[in-house]
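K.L.:
A predicted structure for the sequence below; I have some questions about it.
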Amino acid sequence: MASLRGQLTLRGCVIGLVGCIVITASSVYTALKLGALPWPIVFAAIISLFFLRALGSRSLNEANVTHTIMSSGAMVAGGLAFTIPGAWMLGLADEISIPEILVVTLGGVALGLVCTGLLRRYFIEEARLEFPMGIAAAETLKAGSAGGKVGKKLFGTMGLAGLYTALKNFVPGIPAIFLGNVSIPGVAFGIYNSPMMLAVGFLVGTGAVMAWFAGAVFANFGIMVGGTAAGLWTTEAAGGIVSSLGMGLMMGCGFTVILKNILPAGVRALRRTLAERRGNAAGADVGAAGAAGAAASNAVALEGEEPLVGQGASRCDGAGASAGSIVGACGGAAIHGGAAPTAAASAPRGVAGLAALLVATAALALCLALGVHPLVSVAVVALTFVTTAMSAQSVGQTGIDPMEIFGLIVLLLVAAFSATAQAALFLIAAFVAVACGLAGDVMNDFKAGHVLGTSSAAQMTGQAIGAVVGSFVAVAVVVLLLGAYGPDVFGVGKEFVAAQASVVATMVSGVPSVEAFAIGIAAGMALQWAGLPAMMIGLGVYLPFYMSFTAFLGAMAKATFDAVQKRRQAGLSSDQRAQRQADAQETGLVVASGVLGGESIVGVILATLAVFAA
């Protein structure tokens, strides 16, 4: 393992924590405002490299650990934003206290860290899943040159976006939605006056946003306008059908990820583990025989002949095996280092003890915060282990972390087999979503670390620091927004759309159209199984049309930007073209991230001012 020295540093922690506070706060706002949360990993990698180089550091591993700290709070924020506001939509704001939210968040973080620590070796070193965002972060750190131009682009666009956001709020006459006066029954038509939404479309990419927009067109102009005009249903009924269908599509996608990707991988892992145990048992017998044979051959060996000890060593793959299993599997190959297994075995016991303590703490936190039966807490913790593995598998193969779907699955199971109060169900969903969201971020970071040779211990330590700080920041911002605007601004078609939390609220309170929901689940499973982006289609069906249309315009801006860059690069050599492409991609990423960050940060500042004004 690489040393922590020079990787987990004081300056890196300071830079990472400042960035963590900013990114976590903006992530809460973004998730609630737009119903989506882009991965901040590559953005954090660029910023970490920029500031460390400004301080004279050229270490990619230090930058990698710094960006791990910086991005660790974002998915914690997503886990909260995608679940807790659903309780406010049902009028349960007074039944969930700030300490309860904080305890559940910290419990989810603790369990998420334990699970990813246990899963890292399998998913990163053995299964070798892609984890595309982790690879992107590693390649960004390797190829990026974060100089003064990067800082000017980033902070310049952040400043402009923040200034525009402030003007929207303080200058009368600036509409929230352009073309909002176009009247189409049942369709919230227009262009969202939000640079952040354009940036999301730019960052997500043309293909995914096209699927998103296709879902929006089908729902609004197919079901809503077409179905109503044909006399199949009323506008009000069409609204229930559309929302139920969108929820079903997103849940169907989550189920398919489990059935297609996660469960088969789990079965393969179980078979491999059983095979390894059988091999280890056989290896122990061979090892004993090998030791005896070694002694005999050493006694009679002729000059120039070598004893037959440890010939299997070159074939023994140590990945995922403890020192003791290596000895058994290699049939006595480690006899010459007999003291090493004992020393190596002590560290895993200490780590296991810490992991057990964190798991027990998480279960106790659930009991105290939710007031539920201890068996329910134990069941939730056990199910969270399963869903965290599902999350890691999903992120590794698709780059998507449907954390709220996993939280919803556990919520529904608990509701089906216990008399748990509605408010406690939302806290359970938040607990699971935080753990799963953090797992996706951690595994991406581990993938980047594996590529760069970063110490996993340094990354895990940094992740824990950032996640704990991010927990306090995320809870503070969620509570701040609630205090500033009240519970009535959360929900589809309102100031904070909170689409995922709305799905959770709907599942707790009742689905408007069970038939459309069932069709959506079936269609989502079929589309995802066929390799089509069911989650994005479902998001388009569910969200208001003006949001999807604005994201579509952002994706078109990305397509135009790429086309212009391609024309400019015509006639260049392959090396020059590759460098120009990398520079253009970095510019687009930094500018779009700056726009997203600028509006979201100013949005949080405005919410803070509103609280003090009240």
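P.N.:
Yep, it's here.

K.L.:
alpha carbons only for contacts and neighbour counts from here, please
P.N.:
Will do.

K.L.:
what about V386, neighbour count?
P.N.:
Neighbourhood size, V386 [other C-alpha atoms under 10 Å]: 16.

K.L.:
tell me the secondary structure for it?
P.N.:
Under DSSP: H, G, I helix; E, B strand; the rest coil, V386 falls in the helix class.

K.L.:
V492 touches A498, doesn't it?
P.N.:
Yes - using C-alpha atoms under 8 Å, V492 makes contact with A498 at a distance of 6.8 Å.

K.L.:
Could you pull out the strands in the stretch 501-614 of the chain for me?
P.N.:
Using DSSP state E, counting those that start in this stretch, the stretch 501-614 of the chain contains no strands.

K.L.:
try this one side by side with the last:
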Amino acid sequence: MKDDQPLVPASASLPEITFKAVVLSVILAAVLAAANAYLGLFAGMTVSASIPAAVASMAILRLFRQSNILENNIVQTAASSGEALAAGVIFTIPALLLVGYWSVFDYWQTVLIATVGGLLGVLFTIPLRRALIVTARLRFPEGVATAEVLKVAAAGRSTTGQDHSAGDFRALLSAALIGGAVKFGESGLRLWTEALEGAATVGRTVMYAGINLSPALLAVGFIIGLPTAVVVFLGGVVGWLVLLPAYGLLHGLPPDKTGLAAAMAIWSGQIRYVGIGAMLTGGLWTLTRLREPVWQSLQTLRASYNASRASGGSTVVPRTEQDASLWWIVVPFGLSLIPMAWIYTTVVDNPMIGILMTLVMVVAAFLFSSVAAYMAGLVGSSSNPVSGVTIATIMLAALLLVLFMGAGHPAGPAAALVIGAVVCCAAAMGGDNLQDLKTGHLVGATPWKQQVMQVVGVVTGAVVLVPVLSLLQAKYGIGEPTVAHPHPLSAPQATLMASLTRSVFGAGLPWPLVGLGAAIGVLVIFADRLLERRGSDFRLPVLAVALGVYLPLKLSAAIFAGGVIAELVKRAAGWGDDPSRRGLLFAAGLITGEALMGIMLAIPIALTALWPGLGADPFTLFDVPPFGGWPGLMIVALVAGALYRVAIGSSKTGR
């Protein structure tokens, strides 16, 4: 079927926004937003939820007598919007705790920041739909893949009579149960440790090795594939196996520390700042590379608008080309600025600076929503450089605030982070929105109805995310290790944003290490450009390498293992692209199950604050896991085998 021939023609009219679709949308948006929040804080990476949402939707809607492909599309649109908003929130909002602005997550301020950022991402990308999807005809690979899933559901049964969607849903559900059970054994019962790791003191320095025993990280590696997983792992090798021992040789070990304690002290106190420098270089390079695509996007938008005016409004717009009207863009946009101006004014206690910050936020949100939309059209929303543009926004905002408020202003870091949070949410939504609208374009959906449901997904995610973040903070801790939480969720992006703002406003960074990271980033960029000129399929995106330097090696090692599984499946099945849809669904189920179990295990900790006599961690059998990490290694190996078998089995049957 050609791209300009949707599955449901414009002349047909099927129910889209139905009661059951809205209810299912809200439930899935909440679940997937919570799962992606956990994954992002844990691993520093998020994955697109469009395909899992589409599979879950079509499996549930099949239970009703009346359902259709456009209802399925509406559900996955709202659900993936909630998931995308989670990425924008967890990359920035926890930083407000790390800089000391909040001691706990402020519910209403977070809801307002997330809602306004997500809403701006929706509104700013409405005019881009025709420009990028219809006129420029960008690929939007993840949107096309989701459309194919929906078409399978519409086709019903295969020639053999097998209900493929039911099998897909079983794969998703069974993987979720497995992921949840493994997380319960590790974090609930504490039968084994979360990682198998160790370090040995060698002369003046230390050598480290380790791998996290998380099915979710295996699944992340499987989904992103071996090339990206290799790049992230390469950054980990540079940081942990090259720079960390080199630092020990030059400066010796920290006082009174040997082995694993020494390795972790050197990494947290020194080496991760090299990752910050590399990320700064990557963010600036990303903006430089995106100048031409953004300009082309705006030119295409202007040409589309001029063509519409030339018709004088006399042309009847087909159902499949009906976007939300201008008033439905302008009025919500104007209303959204009021709460943001109030929040900014509250943070800095200065109305004029609050208004200035609002203007900066609007310009940056529009620019980077357009950037994210264009990049989603080229490489998909999962590969969007949201971290890079957020870094650039926060640095620009911080420098402007220093100019107007002075470097010693105590509210400066928080003010810059709030601007970055809104822009990050808008950028995360921008790519996801256009991806979903591409899916709708292929199946014959009504664009304005999708845009309405994108807002529903934003509001759902905004309402759900604060309780989720509070639970995760209570159970695991976020960002910095403490006595109560010695192994917190690393929250790499939020920790980075906090460090950047503190440095601009006077706390300072170890600039020689940051400079070393910047130099490494430049070398990676040159190497990537050389690979590009040679036409190599393998590339070295600088932000992925920088993330690997910044992440604990045990995380990138587990992600790399998942990438290896994906590559083995591809080679065994003889496929050149994705291993199989059911394999991807199984991987998505592992992530969802582990994330939801991790959140549920946090509930007793939160209840302890209300009823101290309840006792925390009621499931815990051992304060110290008696078997170390070896049981977890065997279990994760079995999970990896199951992932391989599901993927290779479905590949052989064309699934």
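P.N.:
In hand now; what should we look at? Not measured: the values here are computed from a predicted model.

K.L.:
Quantify their similarity with the TM-score.
P.N.:
The TM-score (TM-score structural alignment, normalised by the length of structure 1) is 0.81; 544 aligned residues with a C-alpha RMSD of 3.2 Å.

K.L.:
picking that back up, V492 and A498 of structure 1: which is more packed in?
P.N.:
A498 (30 against 20).

K.L.:
Counterpart of that one over in structure 2?
P.N.:
For A498 of structure 1, the aligned residue in structure 2 is A491 (criterion: TM-score structural alignment).

K.L.:
Who are the contact partners of that match?
P.N.:
Contacts for A491 of structure 2 were tallied using C-alpha atoms under 8 Å, 6 or more residues apart in numbering; they are G40, L41, F42, A43, G44, I90, F91, P94, I478, G479.

K.L.:
Just the element for the third one, please.
P.N.:
In this case it means F42 of structure 2. Assigned by DSSP states H and E, F42 of structure 2 belongs to helix 19-43.

K.L.:
Just the buried positions in stretch 44-62 of structure 2, please.
P.N.:
44-59, 61-62 (16 or more other C-alpha atoms under 10 Å).

K.L.:
Find me the equivalent region of that stretch in structure 1.
P.N.:
Under TM-score structural alignment, stretch 44-62 of structure 2 corresponds to residues 35-53 of structure 1.

K.L.:
Stretch 582-591 of structure 2 too?
P.N.:
Mapping stretch 582-591 of structure 2 onto structure 1 (TM-score structural alignment) gives residues 587-596.

K.L.:
Now the matching stretch on structure 2. Mean distance?
P.N.:
Once fitted to structure 2, stretch 587-596 of structure 1 is off its aligned match by 1.1 Å on average (mean C-alpha distance after the TM-score superposition for structure 1).

K.L.:
Now tell me what touches that stretch from outside.
P.N.:
43, 150, 153-158, 160-162, 195-197, 199-200, 202-203.

K.L.:
G440 of structure 1 reaches D401, doesn't it?
P.N.:
Yes - judged on C-alpha under 8 Å, G440 of structure 1 makes contact with D401 at a distance of 6.3 Å.

K.L.:
Of these two, which one has the most company?
P.N.:
Shown here are G440 of structure 1 and D401; by other C-alpha under 10 Å, G440 has more neighbours (33 against 25).

K.L.:
Counterpart of that one over in structure 2?
P.N.:
Checking TM-score structural alignment: G440 of structure 1 goes with G431.

K.L.:
so which strand or helix has that match?
P.N.:
For G431 of structure 2, the element it lies in under DSSP H and E is helix 412-443.

K.L.:
Next: A36 of structure 1.
P.N.:
With DSSP H and E as criterion, A36 of structure 1 is part of no helix or strand.
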